[in-house]
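Asks: Provided below are the primary sequence and the corresponding predicted coordinates.
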Amino acid sequence: MTQAAAPPVDAPRRVLPANANLVLAMLLLVYIFNFLDRMMLSILAAPIQADLGLSDSQMGLLGGLAFAALYSTLAVPLSAVADRTSRSWVITIALIFWSGFTALCGMAQSFWHIFLARVGVGIGEAGGVAPSYAIIGDYFPPRRRATALAIYSLGIPIGSAIGVMAGGWIASTVDWRVAFFVMGGLGIVIAPLFKLVVKDVPRQDDADTVARPRQSAWTVFRILAKKPSFWFMAFGAAFSSMLGYGIGFWKPSFLLRSFDIDLWGAALFIGGVLLIGGVSGMLAGGALADRLGSNRKWYPRLPAIAFIAGAPIYAAGVLTDSLLMAFILFLIPQGLAYVWLGPVLTAIQHLVEPRARATASALFLLINNLIGLGGGIYVLGLISDFYAPIYGDESLRASILTVMPLYLVAGVLMLLATRTITRDWVEEH
């Protein structure tokens, strides 16, 4: 039942599990591996291209479409399975699957070998994120949920930072193939520990399952389709993710080509930006959303402010010729680019009933990842290839600047969501 805005309160009928923070820590660890395996490809792009003879467009396909196509689409049915069965089991199996295919990337001998391995990574990771959002929704009450989701989302900057630094170090000292073997193997090792710690919480609506069967993905989609705030937030996040994923993937190559820096230096640069700027922005977004959340409009308003403020600073960092100045300038927009996760992911959870959270999250991620992840990395690589005859080694710099206005588009879409979010919100009772 949709109600007018009211201060978030804990659902009185649900007792919070005593190990909620431990469960959150384990979910975070798995999400770190999720992004570690996913983003390690970016720092290894240069040696992979040299070894396999790949163009920027082909690398864009490996980082984007090869991974995102099935990752985005399979997330919906796998999340529906998680809502109907066991969310923790779905995540455990997914972790083993994507880690195995990460290791297989290290055996690639051609573009199509590594392309198919990346497809396998995407299939596995499709079962990880949306069910994790739902488990967090089960373990944490509304007034703490944005912060909990922001802490979980730290897996993005931390996993990405570890991925580029560990991948860069291994590739510089041993071989790029070993990096995939090591990271894939570690993911498989932690899977049993994850299942031991993370248990499904008996949900209040389980008693009503016979009378009210769990909603199908199509039913959940029809509910969300009638809520304008879902579309504004989903496409706002998608356009921001085109830049976020695109710049994140191509930043190592940009630094190698446009600055006097080696692979390990680029890894340290990016790791520092992600850990300092990304972690700060992620935590700030979640904390502010929980503090201001009694007014539902702040859930999309915070990301809107962050996107619009961050775009010109990011552009200034791309334009500078000073490596130190680029590091300083990148810190601020890197933080602002991550502000949206805690507020928006919380809002998406509240557009449906609790028992449909994983499916709703998967439908949101379908739009966000298919456009943002699938399109952003490939588009930046394609534009870079187009600019190469004109700008040479500076083609990636020109490519990033060309798509930078997408942050402004994302900000406008989030502002439009503030007009309908209160009406679309589903309160917990």
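Replies: That came in fine, so what should we check first?
Asks: Please count neighbours and contacts with C-alpha atoms only from this point.
Replies: Fine.
Asks: Ile156 is in contact with Leu29, isn't it?
Replies: No. Applying CA atoms under 8 Å as the test, Ile156 and Leu29 come out as separate, 10.6 Å apart.
Asks: Looking at the two now, which is surrounded by more residues?
Replies: Taking other CA atoms under 10 Å, Ile156 and Leu29 do not tie; Ile156 has more neighbours (24 against 19).
Asks: Distance from the chain centre to the host helix or strand of Ile48, please.
Replies: Secondary-structure assignment from DSSP states H and E places Ile48 in helix 45-52. In terms of CA atoms, centre = their mean, to the nearest Å, the centre of helix 45-52 is set 25 Å apart from its chain centre.
Asks: ok, now stretch 30-50?
Replies: Offset of stretch 30-50 from its chain centre (CA atoms, centre = their mean): 14 Å.
Asks: quick one: contacts of that stretch?
Replies: Identification of contacts with stretch 30-50 by CA atoms under 8 Å, 6 or more residues apart in numbering yields 54-55, 59, 63, 95, 99, 102, 121, 125, 128-129, 152-156, 158-164, 167-168, 171, 176, 180, 183-184, 187, 194, 248-253, 263, 267.
Asks: want to compare, so here's the second one:
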Amino acid sequence: MAKVESAEEEQTSWFTPTRLLVLLCVVNLLNYVDRGVIASNGVNGSPRQTSCNPLETCQGGSGIQGEFDLTNFQDGVLSSVFLVGLLVASPIFAYMAKMHNSFKLMGMGLSVWTFATAMCGFSLDFWSITAARMLVGVGEASFISLASPFIRESAPYDKRSSWLAYFYMCIPAGMALGYVYGGVVGSSLNWRMAFWGEAVLMLPLALLGFAAGNAQQKAHKMNKLATLSREEEATEGIKIHGVLPAEPKSFGMHVRTFCGDVNMLFQSKIYTVSVAGAVAFNAVLGAYSYWGPRAGYAIFNLTNADLVFGCMTAICAVVGTPIGGNIFDAVGATAPNGFKLLTIATSVGGLACFLSFLSSSLVSFIPLFAVGELFLFATQSPVNDLILGSTTEELQPLATAISTICIHVFGDVPSAPIVGAVQDYLNDWQTTTLLLTSVFFLAAFIWAFGVFIQGKDETEWCDYADLEENDGKVPLLQKN
């Protein structure tokens, strides 16, 4: 018996918060590699030549677009259809985390992700790859909703924001790596191989998710049983092993509970202000990512705009994101300090970007824009820390899911077509980009309100922080 308990303790102790942070960062990196792959030239390819001179040989196109003969509209759908699965499934996974083990849910979602990316490689036409991309979003939803709450809750109290920064730093790094990986594999081998390679890399990570979930449950049982008397141990053992299951809820009860949880989130002024500012902030970033290279080409005659914007954004994000997290930890991760940091960083970053598009030469544009992006990416960890810290541990997955939905539905998804409509009307990329960049000041203005939040919200934030500081950290979160 002692040997069995020793083996269980050894298995459980392996999944320490630091190792799980590395695991989740690798998963996040690979997740965004996939985003870069679907957009890379080697995988996305080029359309077939519809008209050519009779003396010339018509080109059959390349990659996904060439093989399936996709229009530009269909090609654009493939890059964003994952959002359908993500937005539908993320609140479902977040709600399920209240009743089921988070790491097992992540293992389930990553298994779906693995299957979906493999199916992208086996797709036969536009509709089959579209369905596969939607499933990729479903798999991603489990990870997006559950990873950041775990990281925040398991990190040392004075390193919460910096740990989140390492996690979010993997987003631009993964995108950049995906462009390279997709371009190399798609061009030298075949675009299908790029997706199959992703599936092979993710499969062991999905299995580790299940293993972490099992270890987490064993740790919970061992801690429970160690604190009970023999009589209580027998009763608790029945509950732990599921002999007396809880009475199941009806679908209507689940819906009412879910709606009540969402309502509770938005009763928090800290959460509402954080999300509202993030919507405005990400509306600009989303439009930048879509229209930035074209605007750079039009304003500064920047022929390699894709490469310049991509490299500059990746470098600034990888440097700026952890800087923001470490500064937040250093000044004290409180709600007022968080909103002050967000307001200052967004104002300075927005001003630098605004001046960069006012400049008349590429020599002044690049350093100004780089400085702006450094400050802007410094907001990523503090704003997510505020979103998570505004509620209880139980509701943190749902807080992440709802904020993700708001950011996409009201922010970066509609911003690209709106900016396109503005450009159609003005026919002046410099004016259009200046109007777009000014929305950063709206985000800073919204976050500035958070500095003055007093009363119940700030008291609850302090209560949550005190509980986290006083609780001893364990190898895994104590969840059934």
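Replies: In hand now; what should we look at? Computed from a prediction, not measured in an experiment: that's the story for all the values here.
Asks: circling back: and the buried ones among the contacts of stretch 30-50 of structure 1, selectable in ChimeraX?
Replies: Buried members of the contacts of stretch 30-50 of structure 1, defined by 16 or more other CA atoms under 10 Å, are picked up in ChimeraX with:
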select :54,59,63,95,99,102,121,125,128,129,152,153,154,155,156,158,159,160,161,162,163,164,167,168,171,176,180,183,184,187,194,248,249,250,251,252,253,263,267
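Asks: what's near enough to touch Ala289 of structure 1?
Replies: Residues in contact with Ala289 of structure 1 (CA under 8 Å, 6+ apart) are 146-147, 298-299, 302, 342-343.
Asks: go on, Gln58 of structure 1?
Replies: Phe111.
Asks: can you give me the angle the host helix or strand of it makes with helix 45-52?
Replies: Remark: Gln58 of structure 1 resides in helix 56-63, with elements defined by DSSP H and E. Computed by axes from the mean of the first three to the mean of the last three CA atoms, to 10 degrees, the angle separating helix 56-63 of structure 1 from helix 45-52 equals 110 degrees.
Asks: Identify the spatial nearest neighbour of the residue nearest the centre of structure 1, chain neighbours not counted.
Replies: For structure 1, the residue nearest the mean C-alpha position is Ile156 (6.0 Å; CA atoms, centre = their mean). Once flanking residues are discounted, Ile156 of structure 1 sits nearest to Phe35: 5.8 Å by CA to CA, 6 or more residues apart in numbering.
Asks: about what we covered before: ok now do the aligned residue in structure 2 for the residue nearest to the centre of structure 1, which residues does it touch?
Replies: In structure 2, Ile156 of structure 1 lines up with Ile171, judged by TM-score structural alignment. By CA under 8 Å, 6+ apart, Ile171 of structure 2 lies in contact with 28-29, 32.
Asks: Show me which of these is closest to Cys259 of structure 2.
Replies: Lowest distance from Cys259 of structure 2 to the contacts of Ile171 of structure 2 (CA to CA) belongs to Asn28, with 28.8 Å.
Asks: Quick check: whatever residue of structure 1 lines up with the closest one vs Leu61 of structure 1, distance?
Replies: Aligned counterpart of Asn28 of structure 2 in structure 1: Tyr31 (TM-score structural alignment). Between Tyr31 of structure 1 and Leu61 of structure 1 the computed distance is 23 Å (CA to CA, to the nearest Å).
Asks: for His429 of structure 1, same thing?
Replies: Taking CA to CA, one finds His429 of structure 1 at 45 Å from Leu61 of structure 1.
Asks: more crowded one of these two?
Replies: Leu61 (23 against 10).
Asks: That one is in contact with Tyr378, isn't it?
Replies: Yes. Counting by CA under 8 Å, Leu61 of structure 1 touches Tyr378, with 5.5 Å between them.
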